[in-house]
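Q: model this:
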Amino acid sequence: MTYNENGEIVDLNRKFFSKIGFNYLIYLICTLVFAVILMILISNTELANNPNIHVIITAISNYILPFPIIFFLMNKLDSRTLEKESLSIQRFIMYFCISFTLMIIGNIIGLAITSLIGNATQSDISNPIQTLINSSDIMMNLIIISIIGPIFEEIIFRKLLIDRTVKYGARISIILSATLFALMHGNLNQFFYAFLLGGFFAYVYMETGKVTYTILLHIMLNLIGSVLSLIVAESADAIIQGLATPFNISIVALYMMIIFLALIFGLLGLSNYKKAKLTNIKTEVELANPMKTVFLNYGMICYIGFTILIILYITFGA
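A: As a prediction, the model looks like this:
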């Protein structure tokens, strides 16, 4: 134990995680402040009603402007360099199938819970990201949501975070990465699949030591959700209206086949990896009360509380 000048016990590990919590709180507040400023700047122009501009503002305020801030703050903390290991093509494909399956499972859980809440409160629970995707141009979705977003999110919530917490063990890093990542999304619809994917991406990053793999997985999943799903939806509408072409039928059939195969291999992969251990990760610092030390500190409580308020506002107040 360490004592301060007043003779009080200071838990340096809890203080360390508190700093992380405050760092991510500052990052989150910055994203909101930048978004408000940019929206004010275009409020009296024609750009205010352009959904593509909203996507651009989302990218600038969520990633471009606040990234140097979180990078600077996290670089002030002690970090570790993970051992590098390459994945075979077969294993990478398996990891994609697992990621896709976790996304589907998380989506089902999210839809079920938001439906229950919606029925109980007699209101629709909105998904702001999905609304943005549906209203914006496919090319914007491709560039910003499917490529720029995953690159920054994996660096911020995997590399910067895990490199600094891995000394406390794989389990703590995975849970923390998943939790902060899920809460950052700020809505119930995305929370559950973001939590599952955040945890699995943390596992992949620690196994390989290469954030490139998680970025690629993240990009592939976002492409399916923000680009391919729109193309498939258009083809499905054409089929329903009796205006389908062979191309429309082929697109829908190929999409359904990919989903089916990804789910089958993903479920098989999950059954094989449920007891997987990261033997290359050595716990340097043992915590007597891990979850209490990690989450019950001023920084983490403030971050979690702030994100919960955002989720409640979007769920019930928006």
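
Q: from here on, contacts and neighbour counts on C-alpha atoms
A: OK.

Q: all helices in the stretch 201-318 of the chain, in order from the N-terminus.
A: Assigned helices in the stretch 201-318 of the chain, in chain order: 211-223, 229-240, 246-273, 290-295, 298-312 (criterion: DSSP state H, counting those that start in this stretch).

Q: would you turn these into CSV with distance to residue 171?
A: Listed next are these as CSV, based on distance: least, Cα to Cα, whole Å:
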stretch, distance to residue 171
helix 211-223, 18
helix 229-240, 34
helix 246-273, 14
helix 290-295, 10
helix 298-312, 17
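
Q: So which of those helices is nearest residue 102?
A: With Cα to Cα as the criterion, residue 102 lies closest to helix 246-273 of the helices of the stretch 201-318 of the chain, at 8.1 Å.

Q: Just the buried residues of the closest one, please?
A: 248, 249, 251, 252, 262, 263, 265, 266, 267, 269, 270 (16 or more other Cα atoms under 10 Å).

Q: which of the residues you listed lies closest to residue 189?
A: Distances from residue 189 to those, taken by Cα to Cα, are shortest for residue 263, at 20.5 Å.

Q: Name the SS class of the spatially closest residue to that closest one that is not a sequence neighbour, please.
A: Leaving aside its chain neighbours, residue 263 sits nearest to residue 101 (5.4 Å; criterion: Cα to Cα, 6 or more residues apart in numbering). Three-state assignment for residue 101 (DSSP: H, G, I helix; E, B strand; the rest coil): helix.

Q: All the strands of the chain, in order from the start?
A: 2-3, 9-10 (DSSP state E).

Q: Is it possible to get a markdown table of those that adds distance to residue 97 and mean neighbour count?
A: Converted to a markdown table, those look like this (distance: least, Cα to Cα, whole Å; neighbours: other Cα atoms under 10 Å):
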| stretch | distance to residue 97 | mean neighbour count |
| --- | --- | --- |
| strand 2-3 | 47 | 10 |
| strand 9-10 | 45 | 12 |
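
Q: Another for comparison:
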Amino acid sequence: GVGAGGDMPNWMTFLISDVPLYLIAMPVAVVLMGKSTVIETRKFNMKPGMFFKLLLMCLPMMWVGSMVGSMLSLALSDGEATNRVADLAMQTNIWNVVFLVILGPIFEEWMFRKQLIDHTRKYGEKTAILLSGLAFGLFHMNLFQFFYAFLLGVMFGYIYMRTSKLRYSTAMHMIINFNGGVLAPWILTRVDLDQLDKVSQAAENGNVAAMEQWASQNATGLAIMLVYFLLYGAVILAGFVLLIRNFRKAEFYIAPEELPRGVRAKTVYGNVGMVTFIVLTVLLTAISLFL
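A: Purely as a prediction, here's the structure:
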């Protein structure tokens, strides 16, 4: 999770927030997990058609999670909360590509899918996937992002569980981050939204000419935005249909040290390390909500 701070350039914000996480916190976590044995698994390839199908299924999960996160953030803060990650993404430049599209997905998939699932899958596939999703969501330390990150983490976890290859979830993660951190902000900046507020007020006061002039000046940007949102709406709808049709087709297998139902939650989430991680990330999420 990253948060833009004042007039700080976004490359510096990324550097300050991400480097300690990727180069210190993640390696330390792997060392701590090292005591848990990793079972050898077969690796399977995914056909392009299945990859595209699963990618489409990710989009409605992200949309619903984003809506829930935004509404809850605004409700808890009496409408005062701001989505700093979205603000950061709107600073469209090469650093969004470097950190959001390339480095972020590589480090995060290595940590939350490969390391976390490899060390916990022996206790149960569903247990490992849910743990991966929860840790991924909490890691963002931002309520705006928590729910969609959790849902995407579950989907990415399932994909990694069934293939044992990191390339597929990493590629999906990169595509989704490219859309949210590069493509969508670029499209939004094609239209002068700041000026729109002024001409809207002018139109309400009877100055229709100002609105017409704004529309003619932003015609190309408006057309691009319209096409983008129509296409995005269509793929989200297609993703919903695929989710409904394929939800029950998910396959899970019994793990070597499968935890019985009665003790799963206590064993996985009640240990000192996980309790500490949850408390710290929830606390930092709360702080980011009210700052």
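
Q: Once they're superposed, what TM-score comes out?
A: Overlay of the two chains. TM-score (TM-score structural alignment, normalised by the length of structure 2): 0.84; 268 aligned residues with a Cα RMSD of 2.5 Å.

Q: just to revisit the earlier point, any idea what the residue nearest to residue 263 of structure 1 aligns with in structure 2?
A: With TM-score structural alignment as the criterion, residue 101 of structure 1 lines up with residue 60 in structure 2.

Q: Then residue 82 of structure 1?
A: So, by TM-score structural alignment, residue 82 of structure 1 is matched to residue 41.

Q: For residue 54 of structure 2, list the residues it contacts.
A: Listed by Cα atoms under 8 Å, 6 or more residues apart in numbering, residue 54 of structure 2 has no contact partners.

Q: From residue 208 of structure 2, how far out is the aligned partner of residue 149 of structure 1 in structure 2?
A: In structure 2, the residue paired with residue 149 of structure 1 is residue 104, using TM-score structural alignment. From residue 104 of structure 2 over to residue 208 of structure 2 the distance is 46 Å, taken as Cα to Cα, to the nearest Å.

Q: Of those two, which one has the most company?
A: Relative neighbour count places residue 104 above the other of residue 104 of structure 2 and residue 208, with 22 against 14, counting by other Cα atoms under 10 Å.

Q: still on that earlier bit, now do the match of residue 101 of structure 1 against residue 113 of structure 2, distance only.
A: 21 Å.

Q: which one of those two has more residues nearby?
A: Neighbour totals were compared for residue 60 of structure 2 and residue 113, and residue 113 leads with 31 against 24 (other Cα under 10 Å).

Q: Residue 278 of structure 2: neighbour count?
A: 16.

Q: Need the counterpart of it in structure 1.
A: Match for residue 278 of structure 2 (TM-score structural alignment): residue 304.

Q: Verify the stated contact: that match with residue 181.
A: No - contact status for residue 304 of structure 1 versus residue 181: not in contact, 11.0 Å apart, counting by Cα atoms under 8 Å.

Q: Contacts only, for residue 188 of structure 1.
A: With contact taken as Cα under 8 Å, 6+ apart, residue 188 of structure 1 is in contact with 110, 114, 311, 315.

Q: switch the cut-off to 10 Å
A: Contacts for residue 188 of structure 1 were tallied using Cα atoms under 10 Å, 6 or more residues apart in numbering; they are 107, 109-111, 113-114, 125-127, 182, 194, 308, 311-312, 314-315.

Q: Now a ChimeraX select for only the buried ones of those.
A: Buried residues among those (16+ other Cα under 10 Å), as a ChimeraX selection:
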select :107,109,110,111,113,114,125,126,127,182,194,308,311,314,315
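
Q: Can you tell me which of the contacts of residue 188 of structure 1 comes closest to residue 42 of structure 1?
A: Of all the contacts of residue 188 of structure 1, residue 42 of structure 1 sits closest to residue 314, with 22.7 Å by Cα to Cα.

Q: Now that closest one: closest residue in space that isn't a chain neighbour?
A: Among residues not flanking residue 314 of structure 1 along the chain, residue 187 sits closest, at 6.5 Å (Cα to Cα, 6+ apart).

Q: how deep is the counterpart of the one you found in structure 2 tucked in, by neighbour count?
A: Counting by TM-score structural alignment, residue 187 of structure 1 lines up with residue 142 in structure 2. When neighbours are defined as other Cα under 10 Å, residue 142 of structure 2 has 27 of them.

Q: Residue 142 of structure 2 and residue 60 of structure 2: what is the separation?
A: 20 Å.

Q: Much appreciated, bye for now.
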